[in-house]
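Engineer: A structural model of the following input is requested.
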Amino acid sequence: MPDSAEVFDLTSLRVPIVVAPMAGGPSTPALVIAAAQAEAVGFLAAGYKSVNALAGEIDEVVASGVDAYGVNLFVPGGPARDLGAVLRYREELEPVARRYNVEVGHVVEFDDDAYADKVDLVISRRVPLVSFTFGLPGESVVDRLHGAGIAAVATVADPIDAKAAAAQGVDALCVQGFEAGGHRATLSTTAEPSQTSTIELVREVAELVDIPIIAAGGIATGAHVDAALAAGAVAVQLGTALLDSAEAGTKPTHRAALRNSRFTETVVTRAFSGRPARALRNEFTDRYSPLAPAEYPQLHHLTSPLRSAAALAGDPEFLNLWAGTSFRDSDFGPAAEIIARIWSQTAAARGLGS
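Structural biologist: Okay, the predicted model is just below:
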């Protein structure tokens, strides 16, 4: 079985930037390919996709000649703990459904997002990097990945979870601070996310583990990258900074909201999916954050048709506008140019050649 020296080495990146997996549309093969053009590493987001759809995206990336890329998997939890709470929340959502003349989504007691089949797929395709969110892969999955020469990355938002992940033998940690947009990387649905900043969390985790750290959360400028590397990260992850890039699959309504002066702050809410996630504050977050039970993916399925209808209507007030705290630094343009600009700023700050 290969050891860690035989799998992808994140410390070898000339441009130590990772493009975040962003489920629900923003992550595309084109974005991964653009990252490679900038000598960075991009991730496909397997969440909410069928196995066949994910296979097609992997094929597209490989066919382009990219040999350094990753896939992110959602680790499933258990069935709903309180279906009554889910049903009550469904009733609360009816006014939004009537607004768009659609039905609230069906109640789904359990959904594993085809996790086992997706693990089999990434192993059969020998994807260089596989990361895990919402849970840890377990030693048996890590061993299987290593057996195929694949590096395993665990996404964590807490020092205790970081130690647990390292003990399972993962090759690197994606350490997510409170500034991060989208879903927080808590390992349980009910856990409340930490308020620790990305830089401070990287420092704390670096003292506890001896494996590479990718810093994630609020990173959108060269100064942010410089601070994260100085704190002990070997690379940084860009997500929100690339939401408006040309290659991202971000919905037009979402793109426009990032530039709309109407939206001035982000909030962490369970309203859209049941898991805590950072989004632009809008009418939906104001109305439903206090009502949302900690039931994922049940709430995701309930709100899915509402979010789709809001996007179709061009209505940002009822759409999940995932965004980190540095959303104002996101920019439109080719992703490779955005990455190159951020790295050039970093290199200048660190006295390096770009």
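
Engineer: From now on I want contacts and neighbour counts done on CA atoms only, so please keep to that.
Structural biologist: Will do.

Engineer: From Arg125, how far off is Thr240?
Structural biologist: Look at Thr240 and Arg125: by C-alpha to C-alpha, to the nearest Å, they are 28 Å apart.

Engineer: Give me the more crowded residue out of the two.
Structural biologist: Using other C-alpha atoms under 10 Å as the criterion, Thr240 and Arg125 rank with Thr240 on top: 30 against 14.

Engineer: Now do the contacts for that one.
Structural biologist: By C-alpha atoms under 8 Å, 6 or more residues apart in numbering, Thr240 lies in contact with 181, 218, 220, 323-324, 326-327, 330.

Engineer: before we go on, could you also do this sequence so I can check it against the first one:
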Amino acid sequence: MSSALTDLCRYPIVQAPMAGGASCPRLVSAVCDAGGLGFLAAGYKTADGMYQEIKQVRGLTARPFGVNLFMPQPGQADAAAVEVYRNQLAGESAWYETALGDPAAGRDDGYDAKLAILFEDPVPVVSFTFGCPTRETLDSFARVGTFTVVTVTSPEEALAARQAGAHAVCVQGVEAGGHQGTHRDDPAADGAGTGLLSLVAAVRETVPLPIVAAGGLMRGSQIAAVLAAGAEAAQLGTAFLVCPESGAHPLHKSAMTDPLFVRTELTRAFSGRPARGLVNRFIREHGRYAPAAYPEVHHMTSTLRKAAAQAGDPQGMALWAGQGHRLARDLPAARLVEVLNAELEASVAALAPRAAS
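Structural biologist: Presented below is the predicted three-dimensional model:
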């Protein structure tokens, strides 16, 4: 690992920021205390909600941790396409006996207010998803001593992150669960993402920044593979989602290894942006019709997702998951960090004799 990342955690294991509740203070602090780097997800929270969770983490651990921000989305979605999808979801609204959410509920996720808090009361690490901040923003974080990471899905995005002054990049392969962190949402590119190992190698040859690799990683042997490919650390989300400290809904946790859910798929059905989740009824019935309209679709389906969870119906929930979801292990977060690191060390040791021969 690079010295900057080494200072943040004992092991090259990063717990991914999972917006929607999974990345709660208990999970983050447990990962940090065990030697990994935990991340709070500020996405979908108010600025004060983010700050309250930061205070909770500080009360639970003295170790460095990170906060992830969603970048504001430029422009407006096609209102006609959003209205067509609203009509498509009318049956869901009737089934769950709840009104659809307001698609115009906001596009910036409270970004400026969150920045103001993080400049005033800095945290060790801040990462960004759905775009790259301005140089002014990244320079401001550097001045207050915050290490910055920009999520990228291509060498071109990595180059933009370097030019803007990011300290590191989180390279996200197409295998990753949850939203693809592309800087520009291009419907023509749906399904055209790059696998993690190939992407890490390509980014390594494009920019000299430290790389955190993310995308379906569930075992220490996979962490060893991305480190060998040029990453300094590995970021895991689905692996930590099922931990008892995770704030994910119990139905979401159990679905990871439920034989009823056999595969994942990139879909716009729940948010209007490509995101990988377990294929359920909602995705099968609505995925093909969902427009490229984030966060409008996210706001519109939010009430449906909550109602489905309250009704105990995983077929109407956004069950975000990486491609390795069936390898999920129901372990306490600290124990999972220990097991992953032991597997990593065993894999590195096994490869050492081959390298020497």
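
Engineer: Now the TM-score, please.
Structural biologist: The TM-score (TM-score structural alignment, normalised by the length of the first structure) is 0.95; 346 aligned residues with a C-alpha RMSD of 1.4 Å.

Engineer: if I line the two up, what does Ser326 of the first structure land on in the second structure?
Structural biologist: In the second structure, the residue paired with Ser326 of the first structure is Gly324, using TM-score structural alignment.

Engineer: er, Ile214 of the first structure I mean
Structural biologist: Using TM-score structural alignment, the equivalent of Ile214 of the first structure in the second structure is Val212.

Engineer: Does its match belong to a helix, a strand or coil?
Structural biologist: Per DSSP: H, G, I helix; E, B strand; the rest coil, the secondary structure class of Val212 of the second structure is strand.

Engineer: whereabouts in the first structure does whatever helix or strand Val171 of the second structure lives in align?
Structural biologist: For Val171 of the second structure, the element it lies in under DSSP states H and E is strand 168-172. The alignment of strand 168-172 of the second structure onto the first structure (TM-score structural alignment) spans residues 172-176.

Engineer: how far apart are the matching stretch and its match in the second structure?
Structural biologist: Aligned to the second structure and superposed, stretch 172-176 of the first structure gives a mean residue distance of 0.3 Å (mean C-alpha distance after the TM-score superposition for the first structure).

Engineer: List the contacts of that stretch.
Structural biologist: 151-158, 162, 165-166, 184-185, 198, 201-202, 205, 211-217.

Engineer: Tell me who's in contact with Leu306 of the first structure.
Structural biologist: 96-97, 100, 102-105, 318-319.

Engineer: Let me know the next secondary structure element after the strand holding Val171 of the second structure.
Structural biologist: strand 178-179.

Engineer: From the rest of the structure, what touches that next one?
Structural biologist: 18, 273-277, 320-322.

Engineer: closest to Val67 of the second structure among those residues?
Structural biologist: Of all the contacts of strand 178-179 of the second structure, Met18 has the smallest distance to Val67 of the second structure: 10.6 Å, by C-alpha to C-alpha.

Engineer: From Ser27 of the first structure, how far out is the nearest residue to Thr221 of the first structure once chain neighbours are set aside?
Structural biologist: Computed as C-alpha to C-alpha, 6 or more residues apart in numbering, the closest residue to Thr221 of the first structure that is not its neighbour in sequence is Ile342, at 5.5 Å. Taking C-alpha to C-alpha as the measure, Ile342 of the first structure and Ser27 of the first structure are separated by 19 Å.

Engineer: Surely Gly138 of the first structure touches Val170?
Structural biologist: No - using C-alpha atoms under 8 Å, Gly138 of the first structure makes no contact with Val170, being 9.1 Å away.

Engineer: from the contacts of Leu306 of the first structure, which single one is nearest Asp9 of the first structure?
Structural biologist: Once C-alpha to C-alpha is applied, the member of these that ends up nearest Asp9 of the first structure is Leu319, at 37.7 Å.

Engineer: OK, contacts around the closest one?
Structural biologist: 254, 284, 306-308, 310-311.

Engineer: now the helices: where do they sit in the stretch 101-250 of the first structure?
Structural biologist: Per DSSP state H, counting those that start in this stretch, the stretch 101-250 of the first structure carries helices over the ranges 115-124, 139-147, 159-167, 198-206, 222-231.

Engineer: Columns mean neighbour count on top of those helices, output as TSV?
Structural biologist: As requested, the helices of the stretch 101-250 of the first structure are exported to TSV (neighbours: other C-alpha atoms under 10 Å):
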stretch	mean neighbour count
helix 115-124	17
helix 139-147	18
helix 159-167	18
helix 198-206	21
helix 222-231	20
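
Engineer: Quick check: which of those is nearest to Arg14 of the first structure?
Structural biologist: Nearest of the helices of the stretch 101-250 of the first structure (C-alpha to C-alpha): helix 222-231, 13.3 Å.

Engineer: quick one: that closest one to the second structure mean distance?
Structural biologist: Mean deviation of helix 222-231 of the first structure from its aligned counterpart in the second structure after superposition (mean C-alpha distance after the TM-score superposition for the first structure): 0.6 Å.

Engineer: what lines up against Ala290 of the second structure once you look at the first structure?
Structural biologist: Using TM-score structural alignment, Ala290 of the second structure sits opposite Ala292 in the first structure.

Engineer: Quick check: that match touching Arg90?
Structural biologist: No - assessed by C-alpha under 8 Å, Ala292 of the first structure is found out of contact with Arg90, at 9.7 Å.

Engineer: higher neighbour count, the two?
Structural biologist: Taking other C-alpha under 10 Å, Ala292 of the first structure and Arg90 do not tie; Ala292 has more neighbours (23 against 19).

Engineer: among the contacts of Leu306 of the first structure, who's most crowded?
Structural biologist: Among these, Leu319 has more neighbours than the rest - 27 neighbours, counting by other C-alpha under 10 Å.

Engineer: Return the distance of it relative to Ala36 of the first structure.
Structural biologist: Between Leu319 of the first structure and Ala36 of the first structure the computed distance is 31 Å (C-alpha to C-alpha).

Engineer: Next: Gly77 of the first structure.
Structural biologist: 33 Å.

Engineer: neighbour count winner among those two?
Structural biologist: Between Gly77 of the first structure and Ala36, counting by other C-alpha under 10 Å, Ala36 is the more crowded of the two (22 against 16).

Engineer: What's the more buried one aligned with over in the second structure?
Structural biologist: Using TM-score structural alignment, the equivalent of Ala36 of the first structure in the second structure is Cys32.

Engineer: Now Ser50 of the first structure. Nearest residue, chain neighbours left out?
Structural biologist: Per C-alpha to C-alpha, 6+ apart, closest to Ser50 of the first structure is Ala114, 7.5 Å.

Engineer: Could you measure from the equivalent of the one you found over in the second structure over to Ala42 of the second structure?
Structural biologist: Using TM-score structural alignment, the equivalent of Ala114 of the first structure in the second structure is Gly110. From Gly110 of the second structure across to Ala42 of the second structure, the span is 10 Å (C-alpha to C-alpha).

Engineer: Kind regards, and thank you for your time.
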